[in-house]
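[1] make a model of this:
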Amino acid sequence: MEQLSSNRSHGGMQGVYRHASAATGTDMTFSIFVPDHAPGTKLPVLWYLSGLTCTHANVTEKGEYRQACAEHGVILVAPDTSPRGEGVPDDEAYDFGQGAGFYVDATEAPWATHFSMRSYIEQELPALIGAEFSADMDRQGITGHSMGGHGALTIGLRNPGRFRSVSAFSPIVAPGQVPWGQKALTGYLGEDRAAWREYDAVALIEDGARVPELLVDTGTADQFLEVQLKPELLDGACRNAGIALTQRLQPGYDHSYYFVSTFLGDHVAWHAERLKA
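    Predicted structure coming up:
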């Protein structure tokens, strides 16, 4: 693992690291903020998954989470959204290929060789974080934005014993029912819609996946609200399943990091309450 940068901030250290990934067969980059803590103390971990076109840098530079993480003693880890580099396939569209991994393990050529973001986020990177940092891997939460909100919801629903808390910003709640998701899931997984269901939060809930509660924020001025996000589908699925969903439609906010940064500290505090020892 190679440290690319380290900066003091809010009584903690913001680092960016690169490492060779067995899951993707490429180098991968992630950022991590570690608040100051007593020697030997292990801190809970909050995962933040980013959206289409993003890298680790978007939330690191625009998220405004460090003050809240320092206050509550929470590590925040922000991975990249896809494999990158020489020999990694790509697509000219912004919503597929590099920067648009959709947190799946691809099964279709040519994507299957490198696009194993599910395995990377669920298995490989947590093992690295647990080994190299002062992280209490028994206390993990997960959140994300847009495509990353989809990732947070699906990974949280598939791994309820690992994640004590799950939240999202402007998530794609039912990718199998909207253009972004239909394009990505067809490209990465093929035409069999049954294979899509484990990567679709609404479908997972319909198929029996359960978490105690969810927190979701979406802006009422989000330009993707009606066509791509469809928060009402998550409302219905959670109501039918008895999952306590706090879904807040924030008046006047759009899809940008102006929105995410406004409420990310609030999400950190919400997760911290649920990640107490």
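[2] only C-alpha atoms from now on, for both contacts and neighbour counts.
    Noted.
[3] mind checking how far whichever strand or helix holds residue 78 is from the chain centre?
    Secondary structure assigned from DSSP states H and E places residue 78 in strand 75-79. Relative to its chain's centre, strand 75-79 lies at 9 Å (Cα atoms, centre = their mean, to the nearest Å).
[4] beyond it, next helix or strand please.
    Downstream of strand 75-79 (by DSSP H and E), the next one is helix 117-119.
[5] got the angle between the helix or strand hosting residue 30 and strand 75-79?
    Per DSSP H and E: residue 30 is located in strand 27-35. Going by axes from the mean of the first three to the mean of the last three Cα atoms, to 10 degrees, strand 27-35 is angled at 160 degrees with respect to strand 75-79.
[6] show the residue spans covered by the strands in the chain.
    For the chain, the strands defined by DSSP state E cover 2-9, 12-20, 27-35, 43-49, 75-79, 135-144, 163-169, 213-219, 244-250.
[7] number of nearby residues for residue 36?
    18 (other Cα atoms under 10 Å).
[8] residue contacts, the nearest residue to it once chain neighbours are set aside?
    Nearest non-adjacent residue to residue 36, counting by Cα to Cα, 6 or more residues apart in numbering: residue 12, 4.8 Å away. Residue 12 makes contacts with 33-36, 70, as judged by Cα atoms under 8 Å, 6 or more residues apart in numbering.
[9] reformat the strands of the chain as CSV; add distance to residue 106.
    Shown next, in CSV, are these (distance: least, Cα to Cα, whole Å):
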stretch, distance to residue 106
strand 2-9, 27
strand 12-20, 19
strand 27-35, 17
strand 43-49, 18
strand 75-79, 18
strand 135-144, 20
strand 163-169, 23
strand 213-219, 27
strand 244-250, 30
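[10] separation between the spatially most central residue of the chain and residue 19?
    With distances taken as Cα atoms, centre = their mean, residue 49 lies nearest the centre of the chain, 2.4 Å away. For residue 49, the distance to residue 19 (Cα to Cα, to the nearest Å) stands at 18 Å.
[11] residue 73 touches residue 43, doesn't it?
    Yes - using Cα atoms under 8 Å, residue 73 is in contact with residue 43, at 6.4 Å.
[12] quick one on the thing from earlier: buried residues, the strand holding residue 30. List them.
    Burial within strand 27-35, assessed by neighbour count using 16 or more other Cα atoms under 10 Å, is assigned to 28-35.
[13] got it, and stretch 215-235?
    Those buried within stretch 215-235 under the rule 16+ other Cα under 10 Å are 215-220, 222, 224-225, 228-231, 234-235.
[14] looking at these, spot the one nearest residue 142.
    Using Cα to Cα, residue 215 comes nearest to residue 142 of the buried residues of stretch 215-235, at 10.8 Å.
[15] now the other sequence, so there's something to compare against:
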Amino acid sequence: MTIEAKSLWRSHGGMQGVYTHVSEACACPMTFAVYVPPHAQGQKLPVLWYLSGLTCTHANVMEKGEYRQAAAEHGVIIVCPDTSPRGEGVADVPDDWKLGCGAGFYVDATQEPWSQHYRMYSYVTDELPAVIAASFPMADMSRQGVFGHSMGGHGALVAALRNPGRYRSCSAFAPIVHPATADWSRPALGAYLGPDEAAWRTWDAVALIEDGARLPELLVDQGSADGFLQDGLRPWLLAEACKAASIALTLRMQEGYDHSYYFISSFMAEHIAWHAERFRR
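    Model prediction:
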């Protein structure tokens, strides 16, 4: 579980770092970012996982998400993994931004050639948490939350629904809520998981809820001017599933906002405060 610090920056009294390690789950080197807020010697801090969207790396939210001031204020560690394996020998489709590198969809692929490296679910829910626990002694792994954007919002919802009790909180920005039926995610699920669509249901938030998975509550922000709203995101499907399952969903339609980090950064501090409140319970 040895990690190498590639970059360290002082920010808002804490430390923003970028690290690499060799991943067993993904069978390649992986890069991730961690912000550790200012804290007293020996103090334990909750951990909030941010899962990024299609085409992104760890760097997008780190550079444009504007999370450090709120994380420092609330005393929350922010961990930002990459969105897929990368590097020599890793399968990719360079001319398709919805499949391959940058588009891991936070699933464990079962189909060749993807299954050798594309095990992002195991990476973000098992391997990287163990790395954080071993490498950051201030991290309180009994207080974890997860959130994300778009494909990463899908990943956050699925991780929380598949691991009841692990995360104290879950929220999302413009998540893909029903990827098994969305035009821009169906090809990836078919490539990674095979043609049997029944096998896709455990990687789909709406299907998981329909099949009995439960969470106490969810917070979702969605821009009304998002160009992917109608065909890819469709938050009303999550609302319908949560209502039927008596899951407390706060769905906020944000007028005039699109799918970009201008949208995410506008509501980032509110999400971190929301998670921090639940860490204190």
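[16] aligned to residue 78 of the second structure, what sits in the first structure?
    For residue 78 of the second structure, the aligned residue in the first structure is residue 76 (criterion: TM-score structural alignment).
[17] measure the spatially closest residue to that match that is not a sequence neighbour to residue 4 of the first structure for me?
    In space, residue 76 of the first structure comes closest to residue 46 once its chain neighbours are excluded; the distance is 4.9 Å by Cα to Cα, 6+ apart. Distance of residue 46 of the first structure to residue 4 of the first structure, computed by Cα to Cα: 21 Å.
[18] which of these two has more neighbours?
    Neighbours were counted for residue 46 of the first structure and for residue 4 using other Cα under 10 Å; residue 46 has more, 28 against 12.
[19] tell me how far the more buried one lies from residue 165 of the first structure.
    On the measure of Cα to Cα, residue 46 of the first structure and residue 165 of the first structure end up 9 Å apart.
[20] for residue 224 of the first structure, same thing?
    Distance from residue 224 of the first structure to residue 165 of the first structure, by Cα to Cα: 26 Å.
[21] what do you get for residue 232 of the first structure?
    Counting by Cα to Cα, the gap from residue 232 of the first structure to residue 165 of the first structure is 21 Å.
[22] which residue of the first structure sits farthest from its center?
    residue 39 (29.0 Å).
[23] the lengthiest helix in the first structure aligns to what range in the second structure?
    Criterion DSSP state H: the longest helix present in the first structure is helix 257-274. Aligned by TM-score structural alignment, helix 257-274 of the first structure falls on residues 261-278 of the second structure.
[24] for residue 191 of the second structure, see how far away the corresponding residue of the second structure for residue 110 of the first structure is.
    Alignment note: residue 110 of the first structure maps to residue 113 in the second structure; criterion TM-score structural alignment. To residue 191 of the second structure, residue 113 of the second structure is 9 Å away according to Cα to Cα.
[25] these two: who's more crowded?
    Neighbour totals were compared for residue 113 of the second structure and residue 191, and residue 191 leads with 18 against 14 (other Cα under 10 Å).
[26] wait, doesn't the more buried one sit right on residue 108?
    No - assessed by Cα under 8 Å, residue 191 of the second structure is found out of contact with residue 108, at 11.5 Å.
[27] surely residue 255 of the second structure and residue 225 touch.
    Yes - counting by Cα under 8 Å, residue 225 is a contact partner of residue 255 of the second structure at 7.1 Å.
[28] OK, contacts around residue 12 of the second structure?
    37-38, 68-69, 72.
[29] map it across to the first structure for me.
    Under TM-score structural alignment, residue 12 of the second structure pairs with residue 10 in the first structure.
[30] and the gap between that match and residue 270 of the first structure?
    Distance from residue 10 of the first structure to residue 270 of the first structure, by Cα to Cα: 19 Å.
[31] equivalent analysis for residue 35 of the first structure, please.
    The separation that residue 35 of the first structure has from residue 270 of the first structure, given Cα to Cα, amounts to 17 Å.
[32] likewise residue 205 of the first structure?
    Residue 205 of the first structure is 22 Å from residue 270 of the first structure, by Cα to Cα.
[33] compare the two and say which is more crowded by neighbours.
    residue 205 (23 against 17).
[34] what does that one align to in the second structure?
    By TM-score structural alignment, residue 205 of the first structure lines up with residue 209.
[35] now for the residue nearest to that match when sequence neighbours are not counted: which residues touch it?
    Spatial nearest neighbour of residue 209 of the second structure, chain neighbours left out: residue 241 (6.4 Å); criterion: Cα to Cα, 6+ apart. Counting by Cα under 8 Å, 6+ apart, residue 241 of the second structure touches 206, 209-210.
[36] mind checking how far the aligned residue in the first structure for residue 241 of the second structure is from residue 245 of the first structure?
    Taking TM-score structural alignment, residue 241 of the second structure has residue 237 as its aligned residue in the first structure. Between residue 237 of the first structure and residue 245 of the first structure the computed distance is 10 Å (Cα to Cα).
[37] find the nearest non-adjacent residue to residue 57 of the second structure, please.
    Residue 57 of the second structure sits nearest to residue 82 (Cα to Cα, 6+ apart), 4.7 Å away.
[38] was I right to think that neighbour contacts residue 54?
    No - in this structure, residue 82 of the second structure is not within contact of residue 54 by Cα under 8 Å, at 10.4 Å.
[39] between these two, which is the more surrounded one?
    Legend: neighbour count by other Cα under 10 Å for residue 82 of the second structure and residue 54, higher for residue 82 (27 against 20).
[40] residue contacts, that one?
    Residue 82 of the second structure touches 30-32, 51-52, 56-58, 102, counting by Cα under 8 Å, 6+ apart.
[41] please pull up the equivalent of residue 67 of the second structure in the first structure.
    In the first structure, residue 67 of the second structure lands on residue 65 (TM-score structural alignment).
[42] now its match, nearest residue through space, not along the chain?
    Closest to residue 65 of the first structure by Cα to Cα, 6+ apart is residue 265, at 5.3 Å.
[43] quick one on the thing from earlier: trace the residue nearest to the centre of the first structure over to the second structure, please.
    Applying TM-score structural alignment, one finds that residue 49 of the first structure aligns to residue 51 in the second structure.
[44] what's the distance between its match and residue 138 of the second structure?
    21 Å.
[45] cool, and residue 47 of the second structure?
    In terms of Cα to Cα, residue 47 of the second structure sits 10 Å off from residue 138 of the second structure.
[46] I'm done for today, thanks for sticking with me.
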